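>>> this one's sequence-less:
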């Protein structure tokens, strides 16, 4: 259930105003939205052209390519269970497709070089029975670009991933979805086929306030790319999962991996601040990093937007082929809540146990002449970054053998190793061959290239 009292009246009005403007200006037959905060749905709103029939959080809408995020979670589950590796070429698990050189990761990130769409007729408005096999989806010339060279959004690519799930699991994609995601998370109103109550899809005339019903097609083989129906209530719960993880489905670390850019940015993407991870879209808007996915099929628009830092998510669904810009609406709903009611941080907590060997690393270090600080936090991580100005900074997780691995930025995946003297004290830090010393250009012969024996001096 949605707790409407969880937001202040002014915030709720601002949210309602934003979706009301979107529905009116976008001429949507109906538009529904939900906001989740701290893992719980806290607001639901609806606007409709039919008086007295506003959809609630239990009414299904078609969500189009948000389905891809569900499929990506299924693939990541296979990886975490050791059944596949993201670096595996497709041919290893699904031979004979003609695109076997592409890796699983490249398919997830839309860098496999595949065509954007299946061969004609347009798959979104024709029965899936016209494309019963993968060869019908991929066509005679499935590649448009060299494998791994550029990001090129591909619906057939996610069809292939759905087939991969079926091959490895030994069950249909829909069954793998139900058992692997929907049932554990309690997403009982998310399904491959519409289940009443559900909204009908409409086309709105571009030059007249008139509507036309859109055909409802079963996508068949293309289901893993865009088949699903869902509700704002279910998608709000799914958004909470995408932030926190659930060990019954997928852990938080793997979801963080999905939210990390995995595709080379096109020039246009660099300009508008967008990127793509593993089944998730990433954008920077109004200074806020947002992740999620958009979706559309004839008669429907959908958007899921999450700010992990603010722990706020927005779901927006509409039953029209084109109209409201739901990506902008979702970003605005997140911004309204994040700015009007900023997240209250959890109380500071000290370490439960203090490891002297780790505490010894805390404090000031020098890389050359640049001053860095190393901090030890209660979450078990250490953070290293410049004390002033910009520069490379990262958090590191412990490996259990006296070393640490970088989690982000330049040092992601790099090893930090404290180098000790014969007496056990720390001489310096080795971070991917970079040397950090307690004093700038320490003269104990740990600085690559050595230190001038005459030491520091003034101008003569």
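Received it, and whenever you're ready, just let me know what you need. Source: prediction; values computed, not measured. Residues are numbered from 1 along each chain as shown.
>>> alpha carbons only for contacts and neighbour counts from here, please
Noted.
>>> any idea how far residue 306 is from residue 435?
For residue 306, the distance to residue 435 equals 38 Å [Cα to Cα, to the nearest Å].
>>> take a look at this one as well, against the first:
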């Protein structure tokens, strides 16, 4: 039986197609494909083309450029989760002789290693891979242009190093690891390092005239992990579901969430965006979008996911410049999320096994000084501590096997929350990163740091 959530309303579909049509026309692209996924499944795709009756579809390959970097980052995270490396390891520990071995794997993933944005000339995206057969040809004589670890500076050579790292640790080519560890498990049968028909051709459109010429389609060689891949709208919708929810066959939900977490401060003037571990972050229209943009001569691409809305969008075009795929993909997410907002899950009581009297006794108001907080129970014996009025530090805490909890987000991420009991077993207070939460604000006899004035509360 078909779920009503497997399809979109006709009015929503028309708005989506209109947005794609405007993008193709105003962006002067030979063709443009858009697609939307909801909760991991593609629910709409549409396209426009300059050739009447020959529109591409969601199964047509386009080159996706730097979207490739996210796939490379997933391969690195898999090595971390298998215990074969640590993100804080220096590169030299696993890949020697690069000349930049002191940078860490995490810094490479988050573009904070201080490496140059591009390779030495000639322009690597428009020249064949054999022009630079070795990593030394990619890095050049002066690979570092910024202090290591200090700021975000996007680096294509950095992801070439990560691809070579994968090969060194796995003992197989980057392409073989990609196919066996990501593409096959996720069913991405139309994503490949080389174009497979049906695929679009890449074009350069003259900036001042409605004429165009074909762009070369080069095999990037050692630079492949930074931008080689071809894919389809349908395959990228599958990948979007993975970026939102994880997939234990590839990478756990917790590790994917780690990738979506900002890894370095944004550059000056970029406060609406950021970068995690191989994933771009964008804050637009009150939504947080995660994914990646991509471009190579003849193609531009974008994938954005709103995890909170359960909506993802793909935008693909075959022109070197013009179509604003990042803006279009974010607009496609907005159109669906605003017109057909996600239904919340039905409320259900906690499973009986997750509730006991000791936990229930901890719920209710607590006071950090005069700040009022409420503590309530979550699933799997987690707890949520949140301010009862005004601004404050809200956080969810995961239960630890040996008692207590650890913060998962916000100010208290990684901090431990524990219950402190009196000699008779009754609860004295909560200890959170040395902060004391008591049942009453500054109650006499409570364990308030610095003590409480003996005269107590008073008026003027």
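Yep, it's here. Note that the structure is predicted; figures quoted are calculated from it, not measured.
>>> any idea what the TM-score is?
In this superposition the chains share a TM-score of 0.97, using TM-score structural alignment, normalised by the length of structure 1; 457 aligned residues with a Cα RMSD of 1.4 Å.
>>> in terms of neighbours, single out the busier of residue 306 and residue 435 of structure 1.
Counted by other Cα atoms under 10 Å, residue 306 of structure 1 and residue 435 do not tie: residue 306 has more neighbours, with 29 against 21.
>>> who's in contact with the residue nearest to the more buried one when sequence neighbours are not counted?
In space, and not counting its chain neighbours, residue 306 of structure 1 is closest to residue 313: 4.2 Å by Cα to Cα, 6 or more residues apart in numbering. Counting by Cα atoms under 8 Å, 6 or more residues apart in numbering, residue 313 of structure 1 makes contact with 35-37, 236, 239-240, 304-307, 334.
>>> next one: residue 321 of structure 2
Residue 321 of structure 2 sits next to 27, 204-205, 298-300 when contact means Cα under 8 Å, 6+ apart.
>>> same thing with residue 402 of structure 1?
Contact analysis of residue 402 of structure 1 by Cα under 8 Å, 6+ apart lists 417-418.
>>> what of residue 47 of structure 2?
Residue 47 of structure 2 sits next to 17, 20-21, 31-34, 55-57 when contact means Cα under 8 Å, 6+ apart.
>>> check residue 319 of structure 1 too.
28-31, 61, 199-202, 299-301.
>>> center of structure 2, which residue is that?
residue 260 (3.3 Å; Cα atoms, centre = their mean).
>>> which residue lies closest in space to it, excluding its sequence neighbours?
residue 276 is the one closest to residue 260 of structure 2 (Cα to Cα, 6+ apart), at 5.2 Å.
>>> correct me, but that neighbour touches residue 110?
Yes - applying Cα atoms under 8 Å, one finds residue 276 of structure 2 in contact with residue 110, separated by 5.7 Å.
>>> make TSV out of the contacts of residue 47 of structure 2 and add distance to residue 78 of structure 2, neighbour count and secondary structure.
Listed next are the contacts of residue 47 of structure 2 as TSV, based on distance: Cα to Cα, whole Å; neighbours: other Cα atoms under 10 Å; DSSP: H, G, I helix; E, B strand; the rest coil:
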residue	distance to residue 78 of structure 2	neighbour count	secondary structure
17	37	20	helix
20	36	28	helix
21	39	20	helix
31	36	28	strand
32	33	32	strand
33	31	30	strand
34	30	31	strand
55	38	16	coil
56	34	19	coil
57	32	20	coil
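>>> from these, pick the one nearest residue 448 of structure 2.
Nearest to residue 448 of structure 2 among those, counting by Cα to Cα, is residue 34 at 58.6 Å.
>>> which non-adjacent residue is nearest that closest one?
Sequence neighbours aside, residue 315 is the residue nearest to residue 34 of structure 2 in space, at 4.6 Å (criterion: Cα to Cα, 6+ apart).
>>> identify the residue of structure 1 aligned to that neighbour.
In structure 1, the residue paired with residue 315 of structure 2 according to TM-score structural alignment is residue 316.
>>> ranges for the helices of the stretch 301-450 of structure 1?
Ranges of helices within the stretch 301-450 of structure 1 are 326-340, 356-359, based on DSSP state H, counting those that start in this stretch.
>>> now the longest one: buried residues?
It stands for helix 326-340 of structure 1. Using 16 or more other Cα atoms under 10 Å as the test for burial, helix 326-340 of structure 1 gives 326-327, 329-338.
>>> what's around residue 268 of structure 2, how many residues?
8.
>>> same check on residue 445 of structure 2?
Residues lying near residue 445 of structure 2 (other Cα under 10 Å) number 10.
>>> hang on, the earlier thing: show me what contacts the residue nearest to residue 34 of structure 2?
Contacts for residue 315 of structure 2 were tallied using Cα under 8 Å, 6+ apart; they are 32-35, 233, 301-303, 325-326, 328-329.
>>> to residue 457 of structure 1, which of the helices of the stretch 301-450 of structure 1 lies closest?
Within these, the stretch nearest residue 457 of structure 1 is helix 356-359; the backing value is 33.6 Å (Cα to Cα).
>>> what's the mean distance for that closest one versus structure 2?
Between helix 356-359 of structure 1 and the aligned residues of structure 2, the post-superposition mean distance stands at 2.3 Å (mean Cα distance after the TM-score superposition for structure 1).
>>> do you know how far the residue nearest to residue 260 of structure 2 is from residue 88 of structure 2?
Taking Cα to Cα as the measure, residue 276 of structure 2 falls 15 Å from residue 88 of structure 2.
>>> cool, and residue 200 of structure 2?
Distance, residue 200 of structure 2 to residue 88 of structure 2, using Cα to Cα: 40 Å.
>>> which one of those two has more residues nearby?
residue 200 (21 against 11).
>>> so the more buried one touches residue 60, yeah?
Yes - here residue 200 of structure 2 reaches residue 60: they are 6.8 Å apart, a contact under Cα under 8 Å.
>>> which of the contacts of residue 315 of structure 2 are retained in structure 1?
Counting by both residues aligned by TM-score structural alignment, their matches' Cα atoms under 8 Å, the members of those that carry over to structure 1 are 32-35, 233, 301-303, 325, 328-329.
>>> looking at the residues you listed, spot the one nearest residue 188 of structure 2.
residue 233 (10.6 Å).
>>> how about residue 310 of structure 1, what does it touch?
Listed by Cα under 8 Å, 6+ apart, the contact set of residue 310 of structure 1 reads 338, 342-343.
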